[in-house]
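[1] I need the structure of the sequence given here:
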Amino acid sequence: MDRNVTMQPSLELWPIGNCQVSGLLDERAGLVWGCVPRIDGDPVFCALLNGERRDAGVWRFEIEDQVSSSQHYVRNTPILVTRLEAKDGSAVEITDFCPRFERSGRMYRPVAFVRIVRPVAGAPRLKVTLSPMHGHGEHLAETTSGTNHVRFLTGDTPLRLSTDAPVGTALAGKAYRVESDQHFFFGPDEPFSGNIRSELRQMEEQTRKYWQLWVRGLATPLEWQDEVIRCAITLKLCQHEETGAIVAALTTSIPEAPGSQRNWDYRYCWIRDSYYTVQALNRLGALDVLEKYLAYLRNIIADARGGQIQPLYSVMGEAQLTERTADALAGYRGMGPVRIGNAAYHQIQHDCYGQIVMPTAQAFFDRRLLRMADDRDFASLEEVGEMAWAMHDQPDAGLWEFRTRQEVHTYSAAMSWAACDRLARVADHLGKADRASLWQERADTIRATIDREAWVETPEGGHYGASFESDYLDASLLQLVELRFCEPDDPRFRSTFAEVEKALRRGEHMLRYAKEDDFGAPETAFNICTFWLIDALARSGRTAEARELFVTMLGHTTRSGLLSEDMDFETGELWGNFPQTYSLVGVINCAGLLSKNWNTVR
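    Predicted coordinates for the structure are as follows:
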């Protein structure tokens, strides 16, 4: 018997996608999560959060007397191959992907999932379960079928399965013998034009070629190339290409810890998370993601009209993301609630101004870009800087998005400093001496304020605190070096690092903070914070320790090579939404920092 059949849902998931839609497959070739018509849409495949109703909201292939399954990606692509084997040695291979390639002068990325089943040994008997839902798990899709297709009524987005498999048998969920390759295209409710066998094989080849050429353009470190490439591909899948928005994760409501109620919808574009994503991909030379995201930011800035920037928006740039619960879905392992929308959109988080200015500043210097920034962009960016200046010493919810308290958070103030500092550099580059002087004066004032208000005197000498009002610590203080607010050998940073490590490190893991919040004390480590720890160790000269801890963290990745948001620091089990862009950024950044130089093999 397949050892996975009776297992409860886990985060051993394999993403596929095309920057329009995405899906997550489990270890038994089940498509258990996938939303239409885009990443933040209705999950027609929702079995991941559907409790005991695991045959609803899923697309699964099984073979009779199945005893094992194994999976891998086609090299340097998000094309997944799953091999299912039966007790008698018969086997099939299932290839899953979402088409993505250039066609007719533009990128072809339909709202579609392609699955190709290939018998590779013996005489396997295949069973197909295809039960899409709509209304966030409230209704099974009604079906009508034709000779070579099945139509599914899924709310406002009807879908169609086109196939050369026997439609009646497949629709009935009956096992049947597979003697030749079978091809499945689940997409828009429109007739499939052309021969499905040859068309899908061509799509497979063109999609493979697109991704492998994209990866070929990455400037990867010498060591940990496979890990970095997998993270880079997955980060690109988190971009909604139509607008350039980058989502924080592909899922909603995977709890940060068992039964914690810390269940949030991450299928939106956080300005903060996106900043870290484009920063990491930029280090690899993936300028296409940066360029599209900068276009998204320009629209956000224009819509704000010099006013407050929200911490997050929808992938279409919509500002209102009203939070509600999807009561028909039981939640991951039955641990609801399942939330749709995110109330953090109306929070005050002042760090977002720096996170808009910093990636945009590159566009004034980087001559590789198709569209470099100009004086008009600088004028718009100054409006963002004005907000950073006005809010640098005002309370906010902070990067950890506290829902019931506000303070002047050091990280937010440091991001405001970074906004003014980078604007001064851009102004100088543009020959605007008076503006450069103004922004530098403001940066210096914010620096002095942070040094005065965030510094906590102790018998040992002192350290920066997480806020101006309190002396507690959080892991974001380790970012002061990354922001260039401090040098690694600055005594103030060294003492702060020592205190943060002592207060928040739990063996091989790092908490974001230890202080109780709206839901009590944190129960899991925040993976990006562990990578910030690794970064700080390396920059402080503890390179061997940093490498050891980095390798340990890579040992916690899923078989797909990815990480979620959180990790149980006792058991190492992954929790939180998946795959989490923050965590993948940590892999890329630390690999680049710790890898041996390419010159060592030349």
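
[2] make it CA atoms for all contacts and neighbour counts henceforth
    Noted.

[3] For A373, give me its contacts.
    A363, F364 (Cα atoms under 8 Å, 6 or more residues apart in numbering).

[4] wait, is it part of a strand?
    No - using DSSP: H, G, I helix; E, B strand; the rest coil, the assignment for A373 is coil, not a strand.

[5] Please report how far it lies from T360.
    8 Å (Cα to Cα, to the nearest Å).

[6] The nearest residue to E573 once chain neighbours are set aside: neighbour count?
    In space, and not counting its chain neighbours, E573 is closest to M567: 5.6 Å by Cα to Cα, 6 or more residues apart in numbering. If you count neighbours by other Cα atoms under 10 Å, M567 ends up with 24.

[7] swap in R109?
    With other Cα under 10 Å as criterion, R109 counts 19.

[8] Now it: closest residue in space, sequence neighbours ignored.
    R109 sits nearest to R100 (Cα to Cα, 6+ apart), 4.8 Å away.

[9] what's the answer for G317, then?
    I300 (6.8 Å).

[10] go on, S145?
    R151 (5.9 Å).

[11] Could you do N577 as well?
    I254 (5.0 Å).

[12] Work out for me the element that neighbour sits within.
    Using DSSP states H and E, I254 is not contained in any helix or strand.

[13] Wait, it touches W264, no?
    Yes - using Cα atoms under 8 Å, I254 is in contact with W264, at 7.3 Å.

[14] neighbour count winner among those two?
    I254 (30 against 23).

[15] That one and L31: what is the separation?
    17 Å.

[16] Walking through the stretch 451-600 of the chain, point out its strands one by one.
    455-456, 463-464, 505-506, 509-510, 525-526, 566-567, 574-575 (DSSP state E, counting those that start in this stretch).

[17] To check against the first, give me the structure of this:
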Amino acid sequence: MGAEAGGRDAGPHYLPIAEHGLIGDLRSVALVGSDGTIDWYCCPDFDAPSVFAAVLDAERGGAFELAAALPARTKQFYFPDTNVLITRFSTEDGVGEVQDFMPVGAEGTESERHRLIRRVVCVRGTLPFRARIAPRFDYGARPHTVRVDGEAVVFASDGLSLALTSTVPLEVQGPDAWAEFKLTEGESAVFALDQVGADIAPRRCARVEAEQQFATTVAYWRRWLSASKYRGRWREMVHRSALTLKLLTYAPTGAIVAAPTTSLPEQLGGERNWDYRYVWVRDAAFCVYALLRLGFSGEAEQFMTFVTRHISPGDGKQLGPLQVMYGIDGRTDLTETELPHLEGHQGSAPVRVGNAAADQLQLDIYGALIDSIYLYDKWAQPISSDQWDDVCALVDWVCEHWDQPDEGIWETRGGRKNFLYSRLMCWVAIERAIRMARRRGLPADLPRWGGNRDAIYRRIMTRGWSESRQAFVQYEGGDVLDAAVLMMPLTKFIAPTDPKWLSTLDALKKDLVSDSLVYRYDPVASPDGLRGDEGTFSICSFWYVEAMVHAGRVEEARLAFEKMLTYGNHLGLYAEEISHTGEQQGNFPQALTHLGLISAAFNLDRALG
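    Just a heads-up that it's a prediction; the model follows:
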């Protein structure tokens, strides 16, 4: 991982998606490149317009460059058991480190400062550094002014102002600020970027304060991680995944975003570019499972609060289908628009904000949601009577509507079908509710629920099975394979050693598995309404591991899992997909992939004994 330090070369320059680390304050995050440049940052929240978006347009997006002013070898790593990121620059004359973090846990108006601290330390010899702070507000579309306010440089645009303070002199040049400085062994410099406004004045971050906030932030993450109950073989990877999931949590509401980025391409030059900075009911519900498995019941409780407040049907309105995704504050309007002034990552347009899939019908989300409620009720604490009323309303709706076609888990834009996975998760929704009712003696229309559950089972076993393929298939009456059926044994719908399932597993391995990496489906055989190819889908690779574990193929599963770990980036982070050449593709990092890693590790550990 070598980068030419001292600012990026003239002309468009893009680091690969995987060449980034992540920092955050449980409200937003920043992507920090392995060359020391912050390429992505939205302030004050995950889904706010970007301030730095060079990852989507190297020239117009804006960036915060901070690196050695000489050619240097770089190495990036996390301070152990934290989300404090360190980028090291090594030269013949000296070694320096940039420590990047966002303080967590501030109270009152200080929490609205959304401070981002970049602490530069020379650990050996002497090293010159160069910084360029070039914000571009509102995805690079809104102009801003620059003024010096005491010790701060204030970048002001309509609706958002940021103050930059530094312990080294800053120079203003056009819309940007610059700094050039030299440090010798033991010396440090501090840059702090704050949101400022009527109630929050610019405030310098002195070296002593930066050291204190560094220590406080390290202590926060270590204290949080110490609650983990995981003691298995892959502790470092599992804990990095847990820390990443926590970073994707929006503390004010308990929401968990699918990923903190938008429009990172699933294929370079393709159109499969989506905004993932929202709460997918499916993804977040799986997150509850992973967090509960590790012992983080507080995060699970916060998400259940979000569900009760924003997703439940118990608000007096006529019950209709749940929305597929919600804003981090629970809002439902996620209108999708394109930003034509941005060229996209490595020229992969369009850049999209919002997500039209919010209006799709995806019946599988009912199973994911009610399964998470079931797990929370079983492992954390019993749900309330009002929550049970909501569950009953949801299950009654599923009983009425489970047999209609929908867009499915993969949000295809090629028309509705009778997807097997959607049927499977409707079965899960009803079956888990029946379990809760029986275990706790809760009131329920069990004859109706049981009848619909059994009808779905029969429907899947007859119409979802292809005699010609000797496998369960993507949709009724078809013969296309889909990795989503890997969830059949994981949800306890079918015995993991059932001959029909083992035959399906063999068929999936033959058609969709490439050296342990799993494609979700073949878009040529099953057109999804979009141009281009895609890589292997990382969550499916972890589902494949679990399915093999349950089928008794433990050594094969372990090899596939260990191989999958080698596709994580230098920090153990995963995007949504892996390309044909082994590169990370899609939004980054993706919550669904990291929770899949946690679940696979947990179940593989248990099988290995």
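
[18] now what about the TM-score between them?
    The TM-score (TM-score structural alignment, normalised by the length of the first structure) is 0.92; 589 aligned residues with a Cα RMSD of 2.3 Å.

[19] The residue nearest to E573 of the first structure matches what in the second structure?
    Aligning on TM-score structural alignment places M567 of the first structure opposite I578 in the second structure.

[20] returning to what we had before: now render the strands of the stretch 451-600 of the first structure as CSV, adding distance to E142 of the first structure.
    Below are the strands of the stretch 451-600 of the first structure laid out as CSV (distance: least, Cα to Cα, whole Å):
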stretch, distance to E142 of the first structure
strand 455-456, 62
strand 463-464, 59
strand 505-506, 50
strand 509-510, 47
strand 525-526, 41
strand 566-567, 38
strand 574-575, 34
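
[21] right, and those - which one's nearest W400 of the first structure?
    Closest to W400 of the first structure of these is strand 525-526 (Cα to Cα; 10.8 Å).

[22] Where in the second structure does the closest one fall?
    Residues 536-537 of the second structure are matched to strand 525-526 of the first structure when aligned by TM-score structural alignment.

[23] Give me the distance from that stretch to the chain's centre.
    Between the centre of stretch 536-537 of the second structure and the centre of its chain there are 15 Å (Cα atoms, centre = their mean, to the nearest Å).

[24] Could you do stretch 210-224 of the first structure as well?
    19 Å.

[25] what about F113 of the first structure, neighbour count?
    F113 of the first structure, neighbours per other Cα under 10 Å, totals 22.

[26] Next, the contact list for it, please.
    D96, F97, C98, P99, F185, F186, G187.

[27] Among these, which one has the most neighbours?
    P99 (30 neighbours).

[28] residue in the second structure matching that residue?
    Using TM-score structural alignment, the partner of P99 of the first structure in the second structure is P103.

[29] Can you tell me the SS state at that match?
    Per three-state DSSP, the local secondary structure of P103 of the second structure is coil.

[30] For it, which non-adjacent residue is spatially closest?
    T217 (5.5 Å).

[31] In the first structure, what stretch matches the helix or strand harbouring that neighbour?
    If you go by DSSP H and E, T217 of the second structure is part of helix 207-225. Aligned by TM-score structural alignment, helix 207-225 of the second structure falls on residues 197-215 of the first structure.

[32] Equivalent analysis for stretch 393-410 of the second structure, please.
    Counting by TM-score structural alignment, stretch 393-410 of the second structure corresponds to 383-400 in the first structure.

[33] Overlap in contacts, I254 and W264 of the first structure.
    N577.

[34] The residue in the second structure sticking out farthest from the centre: which element?
    Residue farthest from the centre of the second structure, counting by Cα atoms, centre = their mean, is P447 at 39.6 Å. Assigned by DSSP H and E, P447 of the second structure belongs to helix 446-463.

[35] Can you find the partner of Q20 of the first structure in the second structure?
    Checking TM-score structural alignment: Q20 of the first structure goes with R27.

[36] Then G317 of the first structure?
    G317 of the first structure maps onto G330 in the second structure, by TM-score structural alignment.

[37] Number of residues surrounding its match?
    G330 of the second structure: 17 neighbours (other Cα under 10 Å).

[38] Please report how far the residue nearest to G317 of the first structure lies from T243 of the first structure.
    11 Å.

[39] Overlap of the contact sets of these two?
    Joint contacts of I300 of the first structure and T243 (Cα under 8 Å, 6+ apart) are G317.

[40] my read: C269 of the first structure touches A245, true?
    Yes - taking contacts as Cα under 8 Å, C269 of the first structure lies within contact range of A245: 5.9 Å.

[41] Quick check: the match of Q20 of the first structure vs V123 of the second structure, distance?
    From R27 of the second structure over to V123 of the second structure (counting by Cα to Cα), the distance is 32 Å.

[42] How about A106 of the second structure?
    On the measure of Cα to Cα, A106 of the second structure and V123 of the second structure end up 29 Å apart.

[43] more crowded one of these two?
    Between A106 of the second structure and V123, V123 has the larger neighbour count (other Cα under 10 Å), namely 19 against 13.

[44] which residues in the stretch 201-350 of the second structure form helices?
    Assigned by DSSP state H, counting those that start in this stretch, the stretch 201-350 of the second structure shows helices spanning 207-225, 235-247, 281-294, 297-306.

[45] most tightly surrounded among those?
    Per residue and on average, the most neighbours among the helices of the stretch 201-350 of the second structure fall to helix 281-294, with a mean of 24 (mean count of other Cα atoms under 10 Å).

[46] Which stretch of the first structure is that one matched to in the alignment?
    Helix 281-294 of the second structure maps onto residues 271-284 of the first structure, going by TM-score structural alignment.

[47] check contacts around the residue nearest to P103 of the second structure.
    V84, F101, M102, P103, V104.

[48] Need these in JSON lines (columns: distance to W379 of the second structure).
    JSON lines is the format used below for those (distance: Cα to Cα, whole Å):
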{"residue": "V84", "distance to W379 of the second structure": "31"}
{"residue": "F101", "distance to W379 of the second structure": "33"}
{"residue": "M102", "distance to W379 of the second structure": "32"}
{"residue": "P103", "distance to W379 of the second structure": "31"}
{"residue": "V104", "distance to W379 of the second structure": "28"}
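
[49] Please enumerate the helices of the stretch 401-550 of the first structure.
    Going by DSSP H, counting those that start in this stretch, the stretch 401-550 of the first structure shows helices at 410-429, 433-453, 491-504, 527-539, 543-554.

[50] who touches the longest one?
    The contact list for helix 433-453 of the first structure, computed with Cα under 8 Å, 6+ apart, reads 389, 392-393, 410, 413-414, 416-418, 420-421, 423-428, 464, 468.

[51] and the gap between the residue nearest to P103 of the second structure and G36 of the second structure?
    20 Å.
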